[in-house]
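[1] Sharing a sequence plus its predicted fold:
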Amino acid sequence: MHPIPRLRPMREHDIPAVLAVQSACYTELVPESADAFLTKLAASPGTCWVALGVRDRLLGYLVALPWRFDAPPALDLRDCRLPAEPDCLYLHDLAIAPHARGQGVADALVDAFVMCLRDLRLPRAALTAVQGSAAFWARHGFSPVDDGLLPAAKLASYGAGACYMTRPAKRPAARIAA
């Protein structure tokens, strides 16, 4: 049995460890830069978390932004300006260190995200599933958005096979064993 990871808000000094986890996880996309993470963290520090294990070793992270559903942010965004009237909490990035997978880290971070979504009283969450992760997100209550609602060009920076997904805020987080 693995201990439950400790979650806390992401801080600027976490970025090198976040970049290392990102590099280990994303093999089909060009990794985002430190500047991109810093601008997102500065824009919305209350919606970015890290999961820590023994001796505060970074196990994973989640970056989310209050955003507009019809215009997901591009990858490696260097100037993150939150919209005046967000209508979703956009889950921009979740990554779990390879050594920490299967220990409940992703579930803990997604649960924190869902609680934040409800606290912000936004009607829905959105994300762009990459690297074949749509089935994972479906287990957490997300479903693909009809292609007609979001032009493919808006997802171009996320690579081939990107899938835009959403879930209502009120839906309980559903986890179905794979």
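    Cool, the structure landed. Numbering: from 1, shown residues only.

[2] all contacts plus neighbour counts: C-alpha atoms, from now on.
    OK.

[3] How about the residue nearest the centre of the chain: what's its closest non-neighbour residue?
    Taking C-alpha atoms, centre = their mean, the centroid of the chain lies closest to Asp93, which sits 3.1 Å from it. Excluding the flanking residues, the one nearest Asp93 by C-alpha to C-alpha, 6 or more residues apart in numbering is Val63, at 5.1 Å.

[4] picking that back up, sec struct for the residue nearest to the centre of the chain, please.
    Secondary structure for Asp93, judged by DSSP: H, G, I helix; E, B strand; the rest coil, is strand.

[5] Repeat that for Thr27.
    When classified by three-state DSSP, Thr27 comes out as coil.

[6] And it, how far from Gln131?
    As for Thr27, its distance to Gln131 is 8 Å (criterion: C-alpha to C-alpha, to the nearest Å).

[7] quick one, which of those two is more surrounded?
    Neighbours per residue, other C-alpha atoms under 10 Å: of Thr27 and Gln131, the larger number sits with Gln131, 16 against 10.

[8] put this beside the first:
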Amino acid sequence: MPAHFFHIRRASLHDLAAIERIQHECYGADFHEGQDAFANKIRQAPDYCLVAECAQGTVLGYFMCLLASVERFPCLHADDFQCPGDPDILYLHDMALSASARGRGLRQAFLAAIYRTARQNQALKDVFLVAVQGAEVVWEREGFQPVNARAVGLSASLETYGSSAVLMKKPLQPAVAR
């Protein structure tokens, strides 16, 4: 499935059923967020919530990101999160790909799209995520490093993701001049 077989666009509330379907395919029950939580993310950060769909219109994956700060950092299952007025963190909350889309470059395409958008916001300095289900190995390949949640004041938020969750961070690199 080369890139021209899917396109990435902003997620909309009309995508909630497809997002929920893919989430159930990818995550254990403890990580299933309700449609209200996804709707909240889409409303709070519409430019940072994406879906990929194939030419036939089927949603193949989603990528939910939020603008955050250490003082206002999202918890799992939150349906009332409000992005801070002065965010300095791009938070990669959730990326999930249907089985048919895995291994076809969609993760890299999502990351490239979200970084392009984030680099337009000069206030964003770091990218954080919480790796679950052993995904920290994948994120380390993308340049993320584990962070001590207690040291950065995010222990309470991290605990909502379960005892094996790993907080990870990397700097948001400026765009490369061409």
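    Alright, I've got the coordinates. As the structure is a computational prediction, the values presented were derived from the model and not from experiment.

[9] Just the element for the residue nearest to Asp93 of the first structure, please.
    Per DSSP states H and E: Val63 of the first structure is located in strand 58-67.

[10] returning to what we had before: and the residue nearest to Asp93 of the first structure, what's its match in the second structure?
    Aligning on TM-score structural alignment places Val63 of the first structure opposite Met64 in the second structure.

[11] wait, doesn't that match sit right on Asp47?
    No - with contact defined as C-alpha atoms under 8 Å, Met64 of the second structure does not reach Asp47; the gap is 9.8 Å.

[12] Just want to know which of these two has more residues nearby.
    Each of Met64 of the second structure and Asp47 has its neighbours counted (other C-alpha under 10 Å); Met64 has more, 24 against 17.

[13] residue contacts, the more buried one?
    38, 41-42, 48-50, 92-95 (C-alpha atoms under 8 Å, 6 or more residues apart in numbering).

[14] 6 Å instead, please
    49, 93-94 (C-alpha atoms under 6 Å, 6 or more residues apart in numbering).

[15] Keep only the residues you listed that stay in contact in the first structure.
    Contacts from the contacts of Met64 of the second structure that recur in the first structure, judged by both residues aligned by TM-score structural alignment, their matches' C-alpha atoms under 6 Å, are 49, 93-94.

[16] And the residues you listed, which is closest to Arg116 of the second structure?
    Nearest to Arg116 of the second structure out of these is Cys49 (C-alpha to C-alpha; 13.1 Å).

[17] Please, where are all the strands along the first structure?
    For the first structure, the strands defined by DSSP state E occupy 6-9, 48-52, 58-67, 88-96, 124-129, 143-144, 163-168.

[18] distance of the residue lying closest to Phe63 of the second structure once chain neighbours are set aside from Ala52 of the second structure?
    Using C-alpha to C-alpha, 6+ apart and skipping residues adjacent in sequence, the residue nearest Phe63 of the second structure is Met95, 4.3 Å away. According to C-alpha to C-alpha, Met95 of the second structure and Ala52 of the second structure sit 11 Å apart.

[19] got it, and Glu142 of the second structure?
    As for Glu142 of the second structure, its distance to Ala52 of the second structure is 20 Å (criterion: C-alpha to C-alpha).

[20] More neighbours: the two, which one.
    When Glu142 of the second structure and Ala52 are compared for neighbours, Ala52 comes out ahead with 24 against 12, by other C-alpha under 10 Å.

[21] Would you confirm that the more buried one contacts Ile8?
    Yes - between Ala52 of the second structure and Ile8 there is a contact at 4.3 Å, judged by C-alpha atoms under 6 Å.

[22] Report the contact partners of the corresponding residue of the first structure for Phe144 of the second structure.
    In the first structure, Phe144 of the second structure lines up with Phe142, judged by TM-score structural alignment. Applying C-alpha under 6 Å, 6+ apart, we find Phe142 of the first structure in contact with 165-167.

[23] Kindly report the same for Cys75 of the second structure.
    Residues near Cys75 of the second structure by C-alpha under 6 Å, 6+ apart: 157, 160.

[24] what separates it from Ala175 of the second structure, distance-wise?
    Separation of Cys75 of the second structure from Ala175 of the second structure (C-alpha to C-alpha): 29 Å.

[25] and Thr47 of the first structure, how far is that from Ala169 of the first structure?
    For Thr47 of the first structure, the distance to Ala169 of the first structure equals 15 Å [C-alpha to C-alpha].

[26] no wait, Arg101 of the first structure
    Arg101 of the first structure sits 26 Å away from Ala169 of the first structure, taking C-alpha to C-alpha as the criterion.

[27] Who has more neighbours out of those two?
    Remark: of Arg101 of the first structure and Ala169, Ala169 carries more neighbours, 22 against 13, as counted by other C-alpha under 10 Å.
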